[in-house]
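In: coords below, sequence missing:
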């Protein structure tokens, strides 16, 4: 947005070089593309002649030592239990934002995506358990419950160009409610032996974060330091450390210091002051005037103070929650999630791939994501609408809801994450990962076909269908 105010002749060579990169990273589909490329790289690497180096890299020990204190884990553990905490922190910020000002702020607005998400959780888990009941892979029932929000939204942006805008909002709210359910499942069902003292310490530190919030502390550094302490406490407690990220996010202030009216008034006054100071400056030779806007060395102290005041007003008109979410989102998209995919998507195919595809774990994951997700989301949404509890998103038809259900079958990031919690056996882990990758590819294809069919102009028909019933 700032670039549009910079004159063309003032563009630096580095700006011209980095502009395409910035454009790519700010595309909605950038995260999905990077996840896909890193997943392919992981698969190729894990099944190449250098497959041992793949596993050796991620199991290499990495230690942090401060005096007597030592924290030592394999590199994969640092990614899954360390960097992924930032991903869950951003999820927590998104959930809090949606509850305060978004699609989850009222029961009426939130009801349909929440009910749809419930269907997208219950039915896939039920299908998985139906196939794996009593088997070695029974504990993986949480794997097909999840939806990869970045991947799903990216695919919707590519495949659903003619879809109503309300579908994007619906999928976002559904995926956030889905993520909240996944977080609860991780906290309740995939928790190791509890250390009560560490858990109490973690909640005590969360209390300190809430007090800082109530005292109007806005410094990101304060919350970062407290957040690391909360993470360490949960890491030692037995509750999965990523839960700390979600809980810490709910402690971040969502209030602005400067209201919109005050911001407009102060902004105008400061801009007017800067204008007067600029006009009062002595005229400069043409050669010097040419460079004034580029170097800034001709700005006097009063101008600099005015600019700094304007920066403060802009900062105080935003909430810390918004600033943190915006600041971390790009790093999560271009670094953390692709690195997680590279470390976790390396499925080593041993023996006949067809035999792996027919194992109960792989079939349970595929059936759960490919069939359970769309059936659960569509069925629960249809029942809720028919009972009069809620209405379809503006401009959406039942074919759109089915298409969204298909795209929600892209489990990927969260499904891979739960796989690492559900299984310790390498064979079961590889079977689940293969199921996730296959199911996600099928979900993309089915979602694209469903969106294309839903986007076609409806021809007049004599018999009413589900869409006609919805509009009645």
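Out: Arrived safely. Because the structure is a prediction, the values reported are computed rather than measured. Residues are numbered from 1 along each chain as shown.

In: From now on I want contacts and neighbour counts done on CA atoms only, so please keep to that.
Out: Noted.

In: which residue sits closest to residue 385, ignoring its sequence neighbours?
Out: Nearest residue to residue 385 in three dimensions, chain neighbours excluded: residue 391, at 5.5 Å (C-alpha to C-alpha, 6 or more residues apart in numbering).

In: One more: residue 125?
Out: Once flanking residues are discounted, residue 125 sits nearest to residue 141: 5.2 Å by C-alpha to C-alpha, 6+ apart.

In: if we can go back for a sec, number of nearby residues for the residue nearest to residue 385?
Out: 19 (other C-alpha atoms under 10 Å).

In: again with the one 4 residues further on
Out: Using other C-alpha under 10 Å as the criterion, residue 395 is surrounded by 12 other residues.

In: That one: what secondary structure?
Out: coil (DSSP: H, G, I helix; E, B strand; the rest coil).

In: what sits against it?
Out: Neighbouring residues of residue 395 by C-alpha atoms under 8 Å, 6 or more residues apart in numbering: 164, 166.

In: Kindly report the same for residue 393.
Out: 166, 167, 170.

In: do the same with residue 419
Out: If you count contacts by C-alpha under 8 Å, 6+ apart, residue 419 has them with 140, 143, 429, 432, 433.

In: can you tell me which helix or strand the last one belongs to?
Out: Counting by DSSP states H and E, the element that carries residue 433 is helix 426-455.

In: Need the contact partners of the helix or strand just after that helix.
Out: Per DSSP H and E, the first helix or strand lying C-terminal to helix 426-455 is helix 466-471. Helix 466-471 is contacted from outside by 392, 397, 398, 399, using C-alpha under 8 Å, 6+ apart.

In: Can you name the helix or strand that residue 73 falls in?
Out: Using DSSP H and E, the element containing residue 73 is strand 69-74.

In: Mind listing residues that contact that strand?
Out: 58, 59, 60, 61, 62, 63, 64, 65.

In: Of all the residues in it, which ones are buried?
Out: residue 73 (16 or more other C-alpha atoms under 10 Å).

In: then this one, side by side with the first:
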């Protein structure tokens, strides 16, 4: 489990640093911060936000940048959120895919049944609380904020894992339960993003480009060399592909897949997901971010290792680009997001986890108490990274989006709630 701790700690520290800088900057000089975030890098007709939308966001400041009339503009914000974050979601997708598909995958079999059932509670609970409270605000306010229902469903894998270790200790079975739940939660979150939060008008035909890229690169650079190597103990062709071409064909296919997603209307940050399963991979899973993976030589784990430090930097810029909201933006959406996370998550996970463990007789891991489900729900209420991302796509830039982002940032309060709950409910920490 050392690699999990090391991997996620590195991610967390840079992400927090970027978010803190953004908060300080936005609350001391909001104008220069927003100019930085929406700074135009390239006016073009192919990639980026629509020019009209960018002009609306910048207002009079758009006139500062002389440019020809184009269809799109690639801004710093678009580069980070829509292009570079695709590598973050690819790493998350890789771990989920291995957990579901490979032998001994963590999300396969009875061992994952109760965490998966609890994950459903961690989705439905926050949605019910968010929409239920929004309904009491009246029809006008409900219509304005309803699209943010998915924001409190997210669980930040890195921070929830780190806090889980503090509350339960590294060796407690609840920590692994929490990690399974968080990964499954984000897997469902990716599906929610794809279905309910398109980035533009839907043009499904463009997904054929993504599908064709995935099928083509798998057939030509994975399946065909292995097929031709049958009977060849030296695996000449596969070895040549690995040593000479390495991950470059998959990167090219990823670029095509990303463009297909961007043109289809689905969020382009998900564009690399179809390519992940096409890379040559190990035959069995060793657990989420398992230490053993660093010794594997398959191309999929090698690519993840190469992406590790670049993605840490991407997450720094993600925090910098998305966490810059002023404290004056706090309003109803802030409290709706917080209520969904701090109330809906613990209750939903506790209720569904109990039903799964006892009503459906799926059971709990040895050494884990029923009340630990509630504490796990408190820890899982840290939404931060994915909640910020969903808030940025659920609402157009403006007061409602800023208020919802503030709720995602304030979800750090769940860490304190979790530690307090652990003390009051007498968690016996297991540090071995």
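Out: On my side now, so go ahead. Predicted model, so just to flag it, every value in this text is computed and none were measured.

In: Quick check: closest non-adjacent residue to residue 161 of structure 2.
Out: Nearest to residue 161 of structure 2 is residue 179, by C-alpha to C-alpha, 6+ apart, at 6.3 Å.

In: From residue 89 of structure 2, how far off is the residue nearest in space to the middle of structure 2?
Out: With distances taken as C-alpha atoms, centre = their mean, residue 386 lies nearest the centre of structure 2, 4.7 Å away. Look at residue 386 of structure 2 and residue 89 of structure 2: by C-alpha to C-alpha, to the nearest Å, they are 10 Å apart.

In: what about the residue nearest to residue 385 of structure 1, which SS state?
Out: Put simply, residue 391 of structure 1 is coil when judged by three-state DSSP.

In: Just list the residues touching the corresponding residue of structure 2 for it, thanks.
Out: Residue correspondence to structure 2 (TM-score structural alignment): residue 391 of structure 1 is matched to residue 363. For residue 363 of structure 2, the contact set (C-alpha under 8 Å, 6+ apart) comprises 114, 356, 357.

In: Now the buried members of these.
Out: Neighbour counting with 16+ other C-alpha under 10 Å marks 114, 356, 357 as buried within the contacts of residue 363 of structure 2.

In: Let me know the helix or strand that the equivalent of the first one over in structure 1 is in.
Out: Pointing back at residue 114 of structure 2 there. In structure 1, the residue matched to residue 114 of structure 2 (TM-score structural alignment) is residue 112. Assigned by DSSP H and E, residue 112 of structure 1 falls within helix 107-132.

In: buried residues in that helix?
Out: Buried, per 16+ other C-alpha under 10 Å, within helix 107-132 of structure 1: 109-129, 131-132.

In: Please apply the same query to stretch 307-317 of structure 2.
Out: For stretch 307-317 of structure 2, burial by neighbour count (16+ other C-alpha under 10 Å) applies to 308, 311, 312, 313, 314, 315, 316, 317.

In: I'd like to know how far the fifth one sits from residue 26 of structure 2.
Out: Which is residue 314 of structure 2. As defined by C-alpha to C-alpha, residue 314 of structure 2 lies at a distance of 20 Å from residue 26 of structure 2.

In: ditto for the last one
Out: Applying C-alpha to C-alpha, the value for residue 317 of structure 2 to residue 26 of structure 2 is 15 Å.

In: Residue 150 of structure 1 maps to what in structure 2?
Out: Per TM-score structural alignment, residue 150 of structure 1 is aligned with residue 158.

In: ugh, typo on my part, it should be residue 377 of structure 1
Out: Alignment note (TM-score structural alignment): residue 377 of structure 1 maps to residue 349 of structure 2.

In: Remind me which helix or strand its match belongs to.
Out: helix 345-354.

In: how close does whichever helix or strand comes after that helix sit to structure 1?
Out: Counting by DSSP H and E, the element after helix 345-354 of structure 2 in chain order, helix or strand, is helix 372-379. For helix 372-379 of structure 2, the mean deviation from structure 1 after alignment is 1.5 Å (mean C-alpha distance after the TM-score superposition for structure 1).

In: Report the aligned residue range of structure 1 for the following helix or strand past helix 372-379 of structure 2.
Out: Following helix 372-379 of structure 2 in sequence order, the next helix or strand is helix 384-394 (DSSP H and E). Under TM-score structural alignment, helix 384-394 of structure 2 corresponds to residues 412-422 of structure 1.

In: Now do the matching stretch: distance to the chain's middle.
Out: Relative to the centre of its chain, stretch 412-422 of structure 1 is centred 14 Å away, using C-alpha atoms, centre = their mean, to the nearest Å.

In: again with stretch 74-94 of structure 1
Out: Using C-alpha atoms, centre = their mean, the offset of stretch 74-94 of structure 1 from its chain centre is 11 Å.

In: Just the endpoints, please. Distance across it?
Out: Distance across stretch 74-94 of structure 1, first residue to last, is 30 Å (C-alpha to C-alpha).

In: Mind listing what's buried along that stretch?
Out: 75-94.

In: Just the ones in helices from the residues you listed, please.
Out: Among the buried residues of stretch 74-94 of structure 1, the members found in helices (DSSP state H) are 75-78, 84-94.

In: Spatially nearest residue to residue 198 of structure 2, not counting backbone neighbours?
Out: Computed as C-alpha to C-alpha, 6+ apart, the closest residue to residue 198 of structure 2 that is not its neighbour in sequence is residue 266, at 4.5 Å.

In: swap in residue 209 of structure 1?
Out: Excluding its sequence neighbours, the residue lying closest to residue 209 of structure 1 (C-alpha to C-alpha, 6+ apart) is residue 251, at 5.9 Å.

In: repeat for residue 386 of structure 2
Out: Nearest to residue 386 of structure 2 is residue 154, by C-alpha to C-alpha, 6+ apart, at 5.8 Å.

In: Residue 32 of structure 1 now?
Out: Closest to residue 32 of structure 1 by C-alpha to C-alpha, 6+ apart is residue 151, at 4.6 Å.

In: what element comes up after the helix or strand hosting the one you found heading to the C-terminus?
Out: Counting by DSSP H and E, the element that carries residue 151 of structure 1 is helix 149-159. Sequence-wise, the next helix or strand downstream of helix 149-159 of structure 1 (DSSP H and E) is helix 165-189.
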